[in-house]
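S.K.: just coords:
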């Protein structure tokens, strides 16, 4: 089977499913521009702002829960999971079925060349202060109030 035909068929299916009225050529041009921006390090102004962490368009998010992996992706300025607009915390809560710390449970990958990295590690790298283990922070807080 010709792979180009397979890709165009999948593109057509996804566009119809989302009622996207752009032409295939328009979507392919957008995809090529975004791919070049990611591959060749050109800055992109589209992305999702998660507190102090900026997730550029195309960033993938993953939660592993009970042996299964769940994925979301930044599309434009939105975080999308299974075709729905979500926030990191609402997505973590929906996947796990209870209130979760999204920073701890979500792993990020900004492009296919990077390994999956915990969101909390990205957050710590973006902040000024090094990250302290939670137990030590609580212990210090208790002692300072005594």
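M.R.: Structure received. None of the values given here were measured: they were computed from a predicted structure.

S.K.: please count neighbours and contacts with C-alpha atoms only from this point.
M.R.: Fine.

S.K.: which residues sit against whichever strand in the chain runs longest?
M.R.: Counting residues, the longest strand in the chain under DSSP state E turns out to be strand 68-75. Outside strand 68-75, the residues that touch it by C-alpha atoms under 8 Å, 6 or more residues apart in numbering are 47-48, 55-64, 79-82, 95.

S.K.: in strands, which of those residues fall?
M.R.: Among the contacts of strand 68-75, the residues falling in strands (DSSP E) are 47, 48, 55, 56, 60, 61, 62, 63, 64, 79, 80, 81.

S.K.: returning to what we had before: out of the contacts of strand 68-75, which end up buried?
M.R.: Buried residues within the contacts of strand 68-75, defined by neighbour count using 16 or more other C-alpha atoms under 10 Å: 47-48, 55-63, 79-81, 95.

S.K.: want to compare, so here's the second one:
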């Protein structure tokens, strides 16, 4: 699989076009481009390539592809676990608090600041819930 870099605005648009949490960004792009649904072989290859390195912070493992979200001063921010780090606005972070500080400009407990959606689940949780 080939990786491509996209800016945050494009990522946000792809995320907004997902009809459900189960729909991937790749499926959105295939739909926009008018491509047919992938075959079982294509799906297997995509699944294998999506198994990147998880991100581990304070003993909690977030699988590759885990989505993060928060709202600060009325604006929603999103992030995703990619190859061993939390990526927010194209920048990699080693802790949830560092990512939160980048948004707020102030010291903040990232464990209370962020919610996450682990792949193949349907319920958003504050990441602090996962430390218990």
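M.R.: Yep, it's here. These figures come from a predicted structure and were not determined experimentally.

S.K.: circling back to that earlier point, nearest to residue 124 of structure 1, of the ones in strands among the contacts of strand 68-75 of structure 1?
M.R.: If you rank those by distance to residue 124 of structure 1 using C-alpha to C-alpha, residue 55 comes first, at 14.4 Å.

S.K.: any chance of the ones in strands among the contacts of strand 68-75 of structure 1 in JSON lines, with distance to residue 10 of structure 1 too?
M.R.: Shown next, in JSON lines, are these (distance: C-alpha to C-alpha, whole Å):
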{"residue": "47", "distance to residue 10 of structure 1": "24"}
{"residue": "48", "distance to residue 10 of structure 1": "26"}
{"residue": "55", "distance to residue 10 of structure 1": "26"}
{"residue": "56", "distance to residue 10 of structure 1": "24"}
{"residue": "60", "distance to residue 10 of structure 1": "20"}
{"residue": "61", "distance to residue 10 of structure 1": "22"}
{"residue": "62", "distance to residue 10 of structure 1": "23"}
{"residue": "63", "distance to residue 10 of structure 1": "25"}
{"residue": "64", "distance to residue 10 of structure 1": "27"}
{"residue": "79", "distance to residue 10 of structure 1": "21"}
{"residue": "80", "distance to residue 10 of structure 1": "19"}
{"residue": "81", "distance to residue 10 of structure 1": "18"}
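
S.K.: what's the farthest-apart pair in these?
M.R.: Farthest-apart pair in those is 47 and 64; separation 23.2 Å (C-alpha to C-alpha).

S.K.: the longest strand of structure 1 vs structure 2, average offset?
M.R.: After superposition onto structure 2, strand 68-75 of structure 1 lies on average 0.8 Å away from the residues it aligns with, using mean C-alpha distance after the TM-score superposition for structure 1.

S.K.: dump the residue contacts of the aligned residue in structure 1 for residue 86 of structure 2.
M.R.: Counting by TM-score structural alignment, residue 86 of structure 2 corresponds to residue 79 in structure 1. Contacts of residue 79 of structure 1 were listed using C-alpha under 8 Å, 6+ apart, and they are 48, 72, 73, 85, 86, 87, 88.
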